[in-house]
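Novice: Sequence plus predicted model, see below.
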Amino acid sequence: MTKTQTSRFELVRIELPVAWTFAGLVAGLGLGTILSGGAMIDSVVEWTAPIGTLWLRALQMTIIPLVAALLVLGIAQMAAAARAGAAARRMLLLVFALLTLGGIITATVMPWLLELAPIPASASAFLAHTPEQAQQLPSLADFVASLVSPNIVAAAAETAMLPFTIFFALLAVAISKLSEGQRASLLGFFHALANAMLIIIGWVLWLAPVGVFALGLGVAAQAGGGAFGALLHYILVVSAMGGFVLLGAYVLAWIIGGIAPWRFARAMLPAQAVALSTQSSLASLPAMLDSSGRLGLRQSTAEFVLPLAVAIFRATSPAMNLAVAIYVAYLAGIELTPTLLAAGIGVALIISVGSVSLPGSISFVVSIGPIALAMGVPIEPLALLVAVEMLPDIMRTLGNVTMNVAVTSAVDRVQHD
């Protein structure tokens, strides 16, 4: 294990077997396709299904404590950033607006896109391990009342993510108002809790090739070779939402930053090449600084905004995370009312603050799980979709890196006009 610095908090950095997880999925789907319809398939699935279920439950058990800890740490970082001066506050307002806009665009466009390009029927096999439950659509009054839970422990036990995230967001703000000693003590506790949960989830994800193989075999036993096509559909549709964020970066740099799109695109090529090859915004930071210099942005602005953006801003997070939740909702036949979509956007915004510094596989589960739970969407399919996250993650990194430089151009122009 290595560590990476995130503001004043160091979170454990875990190297995960991403390629092996993907290979496990392909192997499980392949074997299930071969055996599908044969006499052996029922016996094989009977032995492998409990393995997949056990791994899935181990993945789920860390979500609540990890989300709580990361929310407190993430909001503490944003509070510290807000105290850094007017430039930081302007940047935070712009970041909040962009994250909100990304969520609204996905909530509007994603359902339309799924109507235009429907989910393949074979994708229904992704719900093989999902318990059936009657859908209850909350009224507006019930939704408003649910925003605050009288018992936060009960909310956690019932995975009521909306009041849970609101409580810990408020707790983080309250902690920032405490004296330095008390603030340090509480943040130290949540810092240690986050690291402990990351270690546990790292152990679980090291077993991902086995768990995903077992789940994939069960899916292919029902869907046959169509499971591959269903996953490809998922990858393309979810990545399309990241594409909107990517295009939005060019628009932001043009309209607010005053940089022509063709000039911005040419200057961004080196940083985007690093982003594609590393799939890491942190590793792309030197290239982003170079792109800022090519655009003629002030060095003082770039050296302040870009490291801060890497630490607290993931532009594609609400858009693509909400897209996954909406995809699974359509898969499960869940009616998404404006109230449920608003709940999803709200949780996506809050959760994005705490998951920026995590590896893709961990942030996928921690970020999308709470959104899905807040919308009444089953989270079991996430255990399979995490195996292909390495592909949408390319779009995530590309959009994040491009938007970081676009935000820098906007702050630079506003600050010196």
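Specialist: Okay, I see it. Numbering: from 1, shown residues only.
Novice: only C-alpha atoms for contact and neighbour calcs from this point on.
Specialist: Will do.
Novice: Remind me what the helix or strand hosting residue 109 packs against, helices and strands.
Specialist: Assigned by DSSP states H and E, residue 109 belongs to helix 86-116. If you count contacts as 3 or more CA pairs under 8 Å, 6 or more residues apart in numbering; DSSP states H and E, helix 86-116 packs onto helix 63-82, helix 226-255, helix 317-332, helix 338-354, helix 392-416.
Novice: Check it against this one:
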Amino acid sequence: MALHWQILTALAAAFLVGAVFGTEAAGIPLLSIYEFVGGLFLDALKMLIVPLITASIITGVASIGSAGGVGQMAGRTVIYYLFSTTLAVTTALMVMNLFQPGISGGQPLSETVALPPIGDEVSGRLEGKELSEFFNILRDMVPANIVEAGAEAQMLGLIFFSVLFGIALTRATSPGMQTVKDFWAGVQDVMVQITHWVMKVAPIGVFALVAGVIAESGLSVILPMIDFFLAVVMGLAIHALVVLPLVLWLVTRRSPIRFMRAIWPALLVAFSTSSSAGTLPVTLQALTQRAGVSRETSSFVLPLGATINMDGTALYECAAVLFIAQAYGVDLSLSMQVLIVVLALVTSVGVAAVPSASLVAIALILGVLGLPLEAMGLLLVVDRLLDMLRTSVNVYSDATGAVIIAKLRGEERVLMDTRPDEGAETGEPAGAAERG
């Protein structure tokens, strides 16, 4: 059975087992088992991130061969990410204004539903957070200690250092430079092989992660917030299934269906882990082995996207703030809604470096608009399930960007001669064909 079918089967089994057996059965602490196994799988994925991304970017930049080539690709990548995130926030704006889930029976939700407290744990995360913190993301691009940046997985700092290292590698004239290039290419191949091994047990990890969520919270938690839940799901679906495929087809003239088939395993892992960074090794493998994107392009575009491109998160932030405004009967003017769009764009960029990032970003926007922070208690009811969905959209947008940039760079194999299971079954390092 192909890997994506194994993961899909594991997801279905997780929903069933989690809903039927709950957190404990016959005295067996199922939830603890789920957390242990799922935690091992997540840690295994995170273990790969720093060495794989560092080696991939250095090798990719060195193969491009000039600072001008890197700058052109970086410019196109940033433009795409800003464009796609703007489209996501605009989609949220239209869906929330059209369906108005914060209004029930013509009355604001706050008049019919008692708002739950936000809780001490979340309050502690929000304490001392200010909007200016998100602008410090530019400061994080230059790490004072690259080893510390690696230990803390500060992706922007690692990306910046790796790009500089790769450019310097093309300019240095020492006779030993080829040895350095071969070293990093070898590290990349080794990390890809380890990724292949980790993905062999992905169905088990996915089952544990999702079964734990369902067993602990249950599907019934979404009932009080069903209108908001469905509105956000609709917005995410429109962006992922209509907007991004249309952009992909208009720019590349490649089949969005073939693209979806190619990155399907990465989307399933993103859904189960709720981590764009944790899914990076899988996304890299899917694009190079299944979508025909070169290693140098995917190694540059995807890590940057996992750090600054958060389409699903930005969409959710905008939807959540509009929902709370509707629930409290606050009529937001057009200028205020434009301000929400801008704030969602800005805060989504810095979200990767902040714990419980979406909640923090939403709190900051609420503070700017003067809306009550306590209303966030409503969001906590469905946040976990929506987090899984919006992470999948984040990864989908990153992968779309990689395909678009690859096509603009003249890579003709993109989504053309795609053999989905090649490499995935043999364990052949991604990108071997390109280097040959």
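Specialist: Yes, it's here. Remember, predicted model here, so these are calculated numbers, not experimental data.
Novice: Provide the TM-score value for the superposition.
Specialist: Laid over one another, the chains give 0.55 as their TM-score (TM-score structural alignment, normalised by the length of the first structure), with 303 aligned residues with a CA RMSD of 5.2 Å.
Novice: related to what we said a few turns ago, which one of the helices and strands packed on helix 86-116 of the first structure lies closest to residue 42 of the first structure?
Specialist: helix 226-255 (17.9 Å; CA to CA).
Novice: Following the helix holding residue 109 of the first structure in sequence, what is the next regular element?
Specialist: The helix or strand immediately downstream of helix 86-116 of the first structure is helix 140-145, counting by DSSP H and E.
Novice: just to revisit the earlier point, most packed of the helices and strands packed on helix 86-116 of the first structure?
Specialist: helix 317-332 (a mean of 26; mean count of other CA atoms under 10 Å).
Novice: tell me what that one is packed against?
Specialist: On a contact count with 3+ CA pairs under 8 Å, 6+ apart, helix 317-332 of the first structure meets helix 86-116, helix 226-255, helix 338-354, helix 360-374.
Novice: List the contacts of that helix.
Specialist: Contact with helix 317-332 of the first structure is made by 99-100, 102-107, 110-111, 114, 119, 123-124, 127, 234, 238-239, 241-242, 245, 335-336, 344-345, 348-349, 352, 364, 367-368, 371-372, 377-378, 381, 396, as judged by CA atoms under 8 Å, 6 or more residues apart in numbering.
Novice: ok, back up a step: how about the helices and strands packed on helix 317-332 of the first structure in JSON lines, adding distance to residue 145 of the first structure?
Specialist: Formatted as JSON lines, these follow (distance: least, CA to CA, whole Å):
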{"stretch": "helix 86-116", "distance to residue 145 of the first structure": "23"}
{"stretch": "helix 226-255", "distance to residue 145 of the first structure": "31"}
{"stretch": "helix 338-354", "distance to residue 145 of the first structure": "13"}
{"stretch": "helix 360-374", "distance to residue 145 of the first structure": "14"}
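Novice: What residues of the helix or strand hosting residue 3 of the first structure count as buried?
Specialist: Using DSSP H and E, residue 3 of the first structure sits in strand 2-6. Buried residues in strand 2-6 of the first structure, defined by neighbour count with 16 or more other CA atoms under 10 Å: residue 6.
Novice: now it and helix 63-82, what's the angle there?
Specialist: 50 degrees (axes from the mean of the first three to the mean of the last three CA atoms, to 10 degrees).
Novice: And residue 150 of the first structure? What does it align with in the second structure?
Specialist: Aligned counterpart of residue 150 of the first structure in the second structure: residue 144 (TM-score structural alignment).
Novice: Wait, a strand at that match?
Specialist: No: Residue 144 of the second structure sits outside any strand when classified using DSSP: H, G, I helix; E, B strand; the rest coil, being coil.
Novice: Could you report the distance from it to residue 249 of the second structure?
Specialist: According to CA to CA, to the nearest Å, residue 144 of the second structure and residue 249 of the second structure sit 42 Å apart.
Novice: And for residue 60 of the second structure?
Specialist: From residue 60 of the second structure to residue 249 of the second structure the distance is 26 Å (CA to CA).
Novice: Residue 377 of the first structure: what's it in contact with?
Specialist: 325, 328, 329, 332, 334.
Novice: show me what contacts the residue nearest the centre of the second structure?
Specialist: Taking CA atoms, centre = their mean as the criterion, residue 276 is the residue nearest the geometric centre of the second structure, at 3.2 Å. Shown in contact with residue 276 of the second structure (CA under 8 Å, 6+ apart): 270, 306, 391, 392, 394, 395.
Novice: No further queries at this time; thank you.
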